[in-house]
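Undergrad: Next comes the sequence, and after it the predicted model I'd like to discuss.
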Amino acid sequence: MRYIIVGTGNISNTYVAALQKLSGSELIGAVSRSERPLRTAPGLPIWKSLADVDQAFDAVILATPNGLHHQGALQAAALGKHVLTEKPLDISRAAMDEMIAACASAGVILAVCYQRRTSPDNQTIKKLLAQNAFGKIFAADLSAKFFRDQAYYDSGAYRGTWAVDGGGPFMQQACHNIDIYTWFFGLPAKVSSVLGRFAHEMEAEDHGAAILQHSNGMIGTIIASTAARPGFAARLEVHCEKGSFTLTDDRITFWDITGISNPADTQFSYAHDGATSAAVTDTTAHETIIRDFEMAARTGSEPLASAESARLTTELILQIYANDTAKTISTRRSD
């Protein structure tokens, strides 16, 4: 497949590197309203809009800020091009619905790069959950305590804003981890949260906690932060009828489940934890997402992170924001 990357900021470099490693996948250029070149592929052509592209291509990769994803998706769908977007799908229900409807009407694939779903250990847990192998699950506790300095938020006017980023660490840094939570357990029936801003000059929260009550009785907790110096590995601890297990940065690091041997894949090498930096140097998981995306485009199969599935992650985050009992972030825009 032949690709256009929309957006030439930092995350675009990850997709450039991933495409360069995939035989049969070709990056032909990028779209940038400022006409800024791709840093890691400076010789490729740059257009100001998708409508200006004068070469044949099959799909777009959206590497724009969160709240602009729907714009690129709608433009691509109008041209009949498949869409792979950086996470999250978008930051509002209306935008996500519009994207999904436009791509469905155009008959093109819309997928999201939630690459943590490619982890062998995460996939193993997903299969065991489908088999009800753990018995009743009564607790799932997700901790995504990361750190970003003020310079990170100062590096782009949109960072940490409601209108473009869609929020703080819940929508931005921790949404990958929250996506695994929703992929495993679905949406809760009830959400209560407390959010605050403690270490940064920004609009949105930089630390918060949520308690989630699921219809089957399971109690979940999620902590998300970019104020937890120096930054910690993400952990998901699950407690169930048959015991407990822990995933640390998508690897099984603790296992005590009656009747099931530890299924950890010790060969898994993807190592981006996101605790202290937004940079991604290991593109293995992105390559897997792109291969899966191309298979879906060729065969019509559902991609690993379909738009409908990824929509649940944004939905949960929006509920966390809407149910902030502290009401400390008074500048939050309404969805």
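TA: Happy to help now that I have it.
Undergrad: Every contact and neighbour count from this point should use C-alpha atoms.
TA: Will do.
Undergrad: And the residue nearest to Phe134 when sequence neighbours are not counted, how far from Asn323?
TA: With CA to CA, 6 or more residues apart in numbering as the measure, Lys242 is the residue that lies nearest to Phe134, at 5.6 Å, once sequence neighbours are left out. Note on Lys242: its distance to Asn323, by CA to CA, to the nearest Å, is 32 Å.
Undergrad: Which strand or helix spans Leu312?
TA: Leu312 belongs to helix 307-322 when assigned by DSSP states H and E.
Undergrad: A further structure is provided below for comparison with the first:
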Amino acid sequence: MPQAVPLAIAGFGLVGRRHAAAIAQCAGAELAAVIEPEAEARAEARALGCAVYPDLDAFFAAGGADGLILATPNPLHVAQGLQAVAAGLPVLVEKPIATQAADAVQLIAAAEQAGVPLLVGHHRRYNPIIQAAQEAIARGDLGELRAVQATCWFYKPDAYFNAADWRKRPGAGPVAVNLVHDIDLMRHLCGEVVSVRALAAPSRRGFDNEDLASALLSFASGVIGTVSVSDSITAPWSWEMTAREHPIYPPTSESCYMIGGSRGALSLPDLRLWQHGAGEPDWWAPISATSLMRAATDPLVNQIAHFIDVIAHGAAPLVSGREGLRTLEVIEAMQLSAAEGRDIALQPAAPREVAQAG
């Protein structure tokens, strides 16, 4: 039986603990170390039987892992990612890859120059729901894609913000922290975004970020997208409350995405494919839904298994640093458009420019 690949997690908060649980469920991985500055969280990590370090310097000095997962606050991602790259350690950076695209370019350039694998934690791409949706689109079940609509509404309690002050600061609003997942899936399913027009409302709690935003997205494929996000609306229409990925969220039977094409439409995450009969589409003809089949596996466990495949077998990252950068660029375009009240055009990053930056 192949030896398990030792992984380390930096940051043992909500997300870091979920990665630890996923590692425990992945036969090819083991949790070798946790890096965490808070004493109480370090004590909880020690209970898992792994090595525990107060900072990355101490961890790198000791060694003992073949891959590093960064589940630390967003502003630390680039500096810590650069440390991992300098140590030659494959790294999985939680989303977003950085708080600013220019900083992400620096990390990507360093990783590519050093030949160190860099992955970004857009774990929803590993969900069998999304894989089934992608297969339906590729089969032509929807015909020519025309539109996509995503809703990301939920209410975060005050305790969520009081537990970590950085969540109240610029760049930590729901656009960057939450919608980045939805934008990544819209790109994954519908192609690249080429222009953005957005509106945002300041936090009603007085924080230094938005708590409501909407955007109109134009895709290179011709698809037109609409998206809305808020962490101050009581509602069931978000991926968290519909996809059943994490039991901490109360599940509902609602959907949060709709993808429309010339021959059919697909709602997610319930995977209901709506089509007219065997003839040509006609709004006077009966329309019915078919529930598509999909596997039932944990996307976080799937992501860990893929990370192991990258480390041990040289597999190409499913969500590379460049993919994380492109999603972040759409988020930045939304923020800029909302601030300046204008359309923002996006151009795909040229590979040579990314590789030579920094």
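TA: Nice, I can see it. All of these numbers come straight from a predicted model, not from anything done at the bench.
Undergrad: hang on, the earlier thing: now check the residue nearest to Phe134 of structure 1 against structure 2: what is it aligned to?
TA: In structure 2, the residue equivalent to Lys242 of structure 1 is Arg263, according to TM-score structural alignment.
Undergrad: ok, now Ile109 of structure 1?
TA: The equivalent of Ile109 of structure 1 in structure 2 is Pro117 (alignment by TM-score structural alignment).
Undergrad: how far away is its match from Leu318 of structure 2?
TA: Going from Pro117 of structure 2 to Leu318 of structure 2 by CA to CA gives 11 Å.
Undergrad: now do Leu82 of structure 2
TA: Computed as CA to CA, the Leu82 of structure 2 to Leu318 of structure 2 distance reads 20 Å.
Undergrad: which residues of the stretch 1-150 of structure 2 fall in strands?
TA: Taking DSSP state E, counting those that start in this stretch as the criterion, the stretch 1-150 of structure 2 contains strands spanning 5-10, 29-35, 51-53, 67-70, 91-94, 118-121, 145-153.
Undergrad: ditto for the stretch 151-300 of structure 2
TA: For the stretch 151-300 of structure 2, strands defined by DSSP E, counting those that start in this stretch occupy the ranges 193-202, 210-219, 224-230, 257-261, 265-268, 272-276, 287-291.
Undergrad: before we move on, the earlier item: tell me which of Pro117 and Leu318 of structure 2 has more neighbours.
TA: Here Pro117 of structure 2 and Leu318 are set side by side on neighbour count (other CA atoms under 10 Å), and the busier one is Pro117, at 24 against 18.
Undergrad: For that one, give me its contacts.
TA: Leu89, Pro90, Val91, Ala111, Val310, Ile311, Pro317 (CA atoms under 8 Å, 6 or more residues apart in numbering).
Undergrad: now with 7 Å?
TA: Applying CA atoms under 7 Å, 6 or more residues apart in numbering, one finds that Pro117 of structure 2 lies in contact with Pro90, Val91, Ala111.
Undergrad: what's the answer for Arg187 of structure 2, then?
TA: Contact analysis of Arg187 of structure 2 by CA under 7 Å, 6+ apart lists Val193.
Undergrad: That one matches what in structure 1?
TA: Arg187 of structure 2 maps onto Thr182 in structure 1 when the alignment is built from TM-score structural alignment.
Undergrad: Leu271 of structure 2 too?
TA: Matched to structure 1 by TM-score structural alignment, Leu271 of structure 2 sits across from Ile252.
Undergrad: quick revisit: thinking the match of Lys242 of structure 1 is in contact with Gly143, fair?
TA: Yes: assessed by CA atoms under 7 Å, Arg263 of structure 2 is found in contact with Gly143 at 4.7 Å.
Undergrad: Next one: the match of Lys242 of structure 1 from Glu210 of structure 2, what distance?
TA: Distance of Arg263 of structure 2 to Glu210 of structure 2, computed by CA to CA: 38 Å.
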